[in-house]
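*Asks:* coords please:
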Amino acid sequence: MNIDVCRPDDLGASDIAAWTAIQRDAPQHGSSQMANAFLSPEFAMAVSHWRRDVRIAVLRDGGRHSEPVGYFPYQRTATGVGRAIGLGLSDCQGLVHRPGFRWDARELLAGCGLAIWEFDHLAQGQSAFEQADTESFPSPVMDVGDGWDAYIAQLRQRSARGTRTKLAQERKLALAAGEVRYVHDERDPAALRTLMEWKSAQYRRTGRSDRFAHPWITGLVEELFHTRTESFSGLLSVLYAGGRPVAAHFGLRTEHLLACWFPAYDPAVSKFSPGVMLHLNMARGAAEDGVAYLDLGRGQRQHKDFLKTRELSVSEGWVTRRHPVALAHQARRAPARALRNTVVARPKLHRPADRLLKSVGRFRTWRSAS
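*Replies:* Coordinates of the predicted model:
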């Protein structure tokens, strides 16, 4: 295996075209997750504009001038600690490769100068990485490849009453706030700023770390909002009521799927389930655009349980070489990860932890207001 490492902006047009073609054809070979926008060259290049540690390993099965068989985007520290690109932000990670290609994970790490590579949303089918220290988690999806009516029929089959109630919320919102209008592809940057303000307030209110307090994340999202190619686009969807936005979502779209990313809504209309209402409209819009499914991302939430039609699987873990840097990184990261996953996996622990975080959020709100 021949491995060449470069910065994303140093990739030539032929490499970008080959990478995109692998993603485009992946669903035909049973690897739909490989078509995810978080594994695209556009996402890697955008992250590299804000983080200087992004690298791309170009893999060839033959000599140096043979055709590429895979592209491996990652981030690397000066000490050789590797992370999935956008770790903590990206919802799909791994090596984009041609059908049937097999690789040795430790050989890949050596070629990239890595002692360890950490991931938290590894796509299915990455067998070389899955043999390492990993734990799998469900990632719910909304199937719309057969059209909106077929999707709603699946929801009704599981819960006819619940689906009827959710669909009726749009009419109730219109009566309370004015005419409801949905824009699937909103191009107004002001709407994106509103979404980020809502999301920041939600993070603070629920005691979570505010991602948009980091300028590089805000800059990355704004750049992706303006990124449009034949195979990739940042997609902002907005639900309006009475002429003002009440819910919005920003995600990343490829030909085959929409990767859901940042949803938020105005708490003033929370009783109308605006988040679910928005996602149902997104499903209709995605079906009309020929998208196969919406990936809701790892994590069990009440709205995801209602919206999903099935689940994919993603893995968290790391692959290592025998190296002191790898041992030190694992020793530092493993306890916090194990504690978090234990709490998330057990409802008896998750609910008290969620209440504690919300109490922290209320304290933050009180402090900022005083």
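*Asks:* alpha carbons only for contacts and neighbour counts from here, please
*Replies:* Fine.
*Asks:* All the helices of the stretch 51-200 of the chain, residue numbers only.
*Replies:* Ranges of helices in the stretch 51-200 of the chain, per DSSP state H, counting those that start in this stretch, are 105-112, 127-130, 148-158, 160-177, 189-205.
*Asks:* ok, which stretches of this structure are strands?
*Replies:* 2-6, 54-60, 68-76, 81-84, 96-97, 116-122, 133-143, 180-183, 232-241, 244-254, 257-265, 293-295, 310-320 (DSSP state E).
*Asks:* Out of those, which is closest to residue 90?
*Replies:* Nearest to residue 90 among the strands of the chain is strand 116-122 (7.5 Å), distances taken as Cα to Cα.
*Asks:* buried ones in that closest one?
*Replies:* 116-122 (16 or more other Cα atoms under 10 Å).
*Asks:* which residues sit in contact with the residue sitting nearest the centre point of the chain?
*Replies:* Taking Cα atoms, centre = their mean, the centroid of the chain lies closest to residue 91, which sits 3.0 Å from it. The neighbours of residue 91, taking Cα atoms under 8 Å, 6 or more residues apart in numbering as the test, are 38, 121, 259, 297-298.
*Asks:* Include distance to residue 319 when you put these into a markdown table, please.
*Replies:* Listed next are the contacts of residue 91 as a markdown table, based on distance: Cα to Cα, whole Å:
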| residue | distance to residue 319 |
| --- | --- |
| 38 | 20 |
| 121 | 14 |
| 259 | 25 |
| 297 | 22 |
| 298 | 20 |
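*Asks:* I have a second one here; can you model it like the first so I can compare?
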Amino acid sequence: MGDSARVAVFEDGQTIVGFLPFQLSSRGVAAPIGRKLNTRQAFIHQPGLEWSWSELLAETRLHVLELQDVVGAQGAGVRSLVSASSPMIDTATGWQRYLAAIGRHKSVRTILYKERKLHRDHGGDVDFGSGPAKDFVDLGRLAAWKSRQYRLSGWPDIFAQRETLALLRLLAEECGDSLRAVGSSLRIGGEVVATDLSLSTGTVFAGWFAAHNPNFACYSPGAIRTLRTVEAAFCCGVRCIDLSRGDEQYKNALTNDHCDVATGFVFRQSVHSRVYQARRWPKSAVTSYVLAHPGVRSLVRHSLRRVGEVREQCAMLVS
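*Replies:* This is a model prediction of the structure:
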């Protein structure tokens, strides 16, 4: 993030009443701090505080603030933000009743079958663990596997930036009272085959980065690890598990609730913001069309994967 990261602090007299973290991308235009690493955004403020996005932007001298997933009512009534639904898991029913409910999905039954097969093939060598990230996640392997996954998918590899792993290491080593990093790993004979790094408070568990060893893909170790990580989160007593916005199949199977978010940007009237909107419109229109048509979205994903595979093969030839 470097020198572009900012946290605006708002005060009422001598009292701090709010924080707005952001990252400058160009003059007068900012994005969520951490960009692709950030799956939720909000203006963090004192309860009951009256405010508006235009006021915040004026005080921070911003013309535009891009938002990928602004929470709750903070996106209500803003025409430049589009409402979306983000999958959640409500833990109120308890693990056993929840598992029975999602067990009707074919994908969940397949995960449980492959988990049984894994135990049959490897006996007592299979082990799952979850807890403080510094003890239960292999960040080196997570970064390597996730980097390969990004490259093969055709998407930009955020793990190619050294700051990404540095941030994950910092979070894994620090353990605060209100926020903690949680890791989980599935091992066979002591070897990590699937691992993840998530974030948790006393009430919310938020899945973040996860990856698995492609050499064990026949067992779907990532899916098994995900299901057992969800079980561990239930046992920790959180009220909900945030799966983050996305249409991945496993999210459709695991979710039993949702939260409302909004995506887009907020702005204040200025020449800068009008120029930004004029430049942004073509890309926004194309993205909206792709997302609204599953067949086109599938074609785009397939094309990106092909690009990623070719890029990976070229890199192997060069090395």
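*Asks:* Now compute the TM-score of the two chains, please.
*Replies:* Remark: TM-score between the superposed chains equals 0.91 [TM-score structural alignment, normalised by the length of the second structure]; 315 aligned residues with a Cα RMSD of 2.1 Å.
*Asks:* Looking at the helices of the stretch 51-200 of the first structure, spot the one closest to residue 304 of the first structure.
*Replies:* The closest of those to residue 304 of the first structure is helix 148-158. By Cα to Cα, the value is 11.9 Å.
*Asks:* Distance from the chain centre to the closest one, please.
*Replies:* Averaging C-alpha positions (Cα atoms, centre = their mean, to the nearest Å) puts helix 148-158 of the first structure 24 Å from its chain's average.
*Asks:* that older thread, what's the closest of the strands of the first structure to residue 326 of the first structure?
*Replies:* Among the strands of the first structure, strand 116-122 sits nearest to residue 326 of the first structure (Cα to Cα), with 5.2 Å.
*Asks:* Give me the mean distance between the closest one and the second structure.
*Replies:* Compared with the second structure after fitting, strand 116-122 of the first structure has a mean deviation of 0.8 Å; criterion: mean Cα distance after the TM-score superposition for the first structure.
*Asks:* Can you check which part of the second structure that strand sits on?
*Replies:* Under the alignment (TM-score structural alignment), strand 116-122 of the first structure falls on residues 64-70 in the second structure.
*Asks:* Between the strands of the first structure, which one is closest to residue 346 of the first structure.
*Replies:* Within those, the stretch nearest residue 346 of the first structure is strand 133-143; the backing value is 13.1 Å (Cα to Cα).
*Asks:* okay, the helices of the stretch 51-200 of the first structure in JSON lines with mean neighbour count and distance to residue 272 of the first structure next?
*Replies:* As requested, the helices of the stretch 51-200 of the first structure are exported to JSON lines (neighbours: other Cα atoms under 10 Å; distance: least, Cα to Cα, whole Å):
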{"stretch": "helix 105-112", "mean neighbour count": "18", "distance to residue 272 of the first structure": "48"}
{"stretch": "helix 127-130", "mean neighbour count": "18", "distance to residue 272 of the first structure": "41"}
{"stretch": "helix 148-158", "mean neighbour count": "16", "distance to residue 272 of the first structure": "19"}
{"stretch": "helix 160-177", "mean neighbour count": "15", "distance to residue 272 of the first structure": "6"}
{"stretch": "helix 189-205", "mean neighbour count": "18", "distance to residue 272 of the first structure": "17"}
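*Asks:* Any idea which of these gets closest to residue 329 of the first structure?
*Replies:* helix 105-112 (15.2 Å).
*Asks:* how distant is that closest one from the center of its chain?
*Replies:* 25 Å.
*Asks:* just stretch 171-187 of the second structure next, same as before
*Replies:* Taking mean C-alpha positions (Cα atoms, centre = their mean), stretch 171-187 of the second structure and its chain are 15 Å apart.
*Asks:* Buried residues in that stretch, which are they?
*Replies:* Buried residues in stretch 171-187 of the second structure (16+ other Cα under 10 Å): 171-172, 180-187.
*Asks:* Could you export the residues you listed as a markdown table, including distance to residue 132 of the second structure?
*Replies:* Shown next, in a markdown table, are those (distance: Cα to Cα, whole Å):
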| residue | distance to residue 132 of the second structure |
| --- | --- |
| 171 | 10 |
| 172 | 8 |
| 180 | 8 |
| 181 | 6 |
| 182 | 5 |
| 183 | 6 |
| 184 | 8 |
| 185 | 11 |
| 186 | 15 |
| 187 | 16 |
